[in-house]
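Okay, here's the prediction I keep looking at, along with the sequence it came from:
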Amino acid sequence: MVMNKTSKCGLRSKSFFENGKGKNFARPVIVVRKLTKDLFLGIPTTTTLREDNDYFHKFKYTTYNNEVLNVSALILQVKVFSIKRIMNKIGMINKEDFKVIVEKSKNLFGPT
């Protein structure tokens, strides 16, 4: 899989997620960074809107089916995913929201 600047902030469905929807329990994940050829750092999202704070970020994105979705990024659940679990690319978030999400995730690892 080739990752470029635009696909870094793409939302992708990951199969077999515990709390996902549909027959495959798919859940959209924000691809934050490619780590190796097999792994990437991702942040799961939810359609249950959460209050904006250090652990959640509300945003809208447009899917490739031109559907506008309101979702929250679950920044506290940042984790490493295998690219084998990616089902498909479903949309893109804007750069401003992506920058905020990355900044909030960096703050999780900084000194308190």
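That came through fine. Numbering: from 1, shown residues only.

contacts, neighbours, all on C-alpha from now
Fine.

Let me see the contact set for the nearest residue to Met3 once chain neighbours are set aside.
Distance criterion CA to CA, 6 or more residues apart in numbering; nearest residue to Met3, sequence neighbours excluded, is Lys34 at 7.2 Å. Under the criterion of CA atoms under 8 Å, 6 or more residues apart in numbering, the contact list for Lys34 reads 3, 8, 40-41.

First-to-last residue distance for stretch 69-87?
End-to-end distance for stretch 69-87: 19 Å, by CA to CA, to the nearest Å.

here comes the other one, which I'd like you to weigh against the first:
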Amino acid sequence: MVRKNFDEWNKMKKKIDRKSKGRFYHEGEVWWCNIGLNIGNEQHGDYINFKRPVIVIKGLSLMTFFAIPLTTSQQEHKYRFDVGLIGGKQAKAIISQMKVVDTKRLSQLICVLAEDLFQEIKKAIKDLF
């Protein structure tokens, strides 16, 4: 079991929060995002940079949006949706882990999803409810 370094994440979180503004985004984009460390089985970033790729699903305001984290785990699960190659790695969207994210957490644009794939993911989200 890997020990989570919440103290290091707290330092980074304070630095991210001090940013004067976030990034401009579009729905359907995939970004590296400072998700951080979370509790229990909540999806979190890696243990070094606290980052994970996310899909921008729905803009809520200039500064917030619904994000779906991605995983490279190929484990089958009814709430994981195959999105193909992202940044050179096979990825799945973890639709059960959708959350609101501030644009200050965005660090680097990875790619833009094909429109048909983006619509399939949105349909999978609707089917979840």
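All right, it came through fine. Here the structure is a predicted model, which means the values were calculated and not measured.

Quick check: TM-score for this pair?
The TM-score (TM-score structural alignment, normalised by the length of structure 1) is 0.78; 101 aligned residues with a CA RMSD of 1.9 Å.

rewinding a little: how about the residue nearest to Met3 of structure 1, what's its partner in structure 2?
Counting by TM-score structural alignment, Lys34 of structure 1 corresponds to Gly59 in structure 2.

start to end distance for stretch 88-97 of structure 2?
So stretch 88-97 of structure 2: terminal residues 23 Å apart, CA to CA.

can you list contacts of that stretch?
42-43, 55, 68-74, 79-85, 124-125.

Just give the number of residues close to Thr6 of structure 1.
As a burial measure, Thr6 of structure 1 scores 11 neighbours (other CA atoms under 10 Å).

Buried ones in the helix or strand harbouring Phe81 of structure 1, by neighbour count?
Using DSSP states H and E, Phe81 of structure 1 sits within strand 79-82. Residues of strand 79-82 of structure 1 classed as buried: 80-81 (neighbour count, 16 or more other CA atoms under 10 Å).

Equivalent analysis for stretch 69-89 of structure 1, please.
With burial defined by 16+ other CA under 10 Å, the residues of stretch 69-89 of structure 1 counted as buried are 71-75, 78, 80-81, 86, 89.

Show me where structure 1 has its strands.
Here structure 1 has its strands, by DSSP state E, at 10-14, 27-34, 39-46, 56-63, 68-74, 79-82, 86-92.

got a list of what the aligned partner of Trp32 of structure 2 in structure 1 touches?
Here Trp32 of structure 2 is matched to Ser13 in structure 1, going by TM-score structural alignment. Taking CA under 8 Å, 6+ apart, we find Ser13 of structure 1 in contact with 26-29, 86-90.
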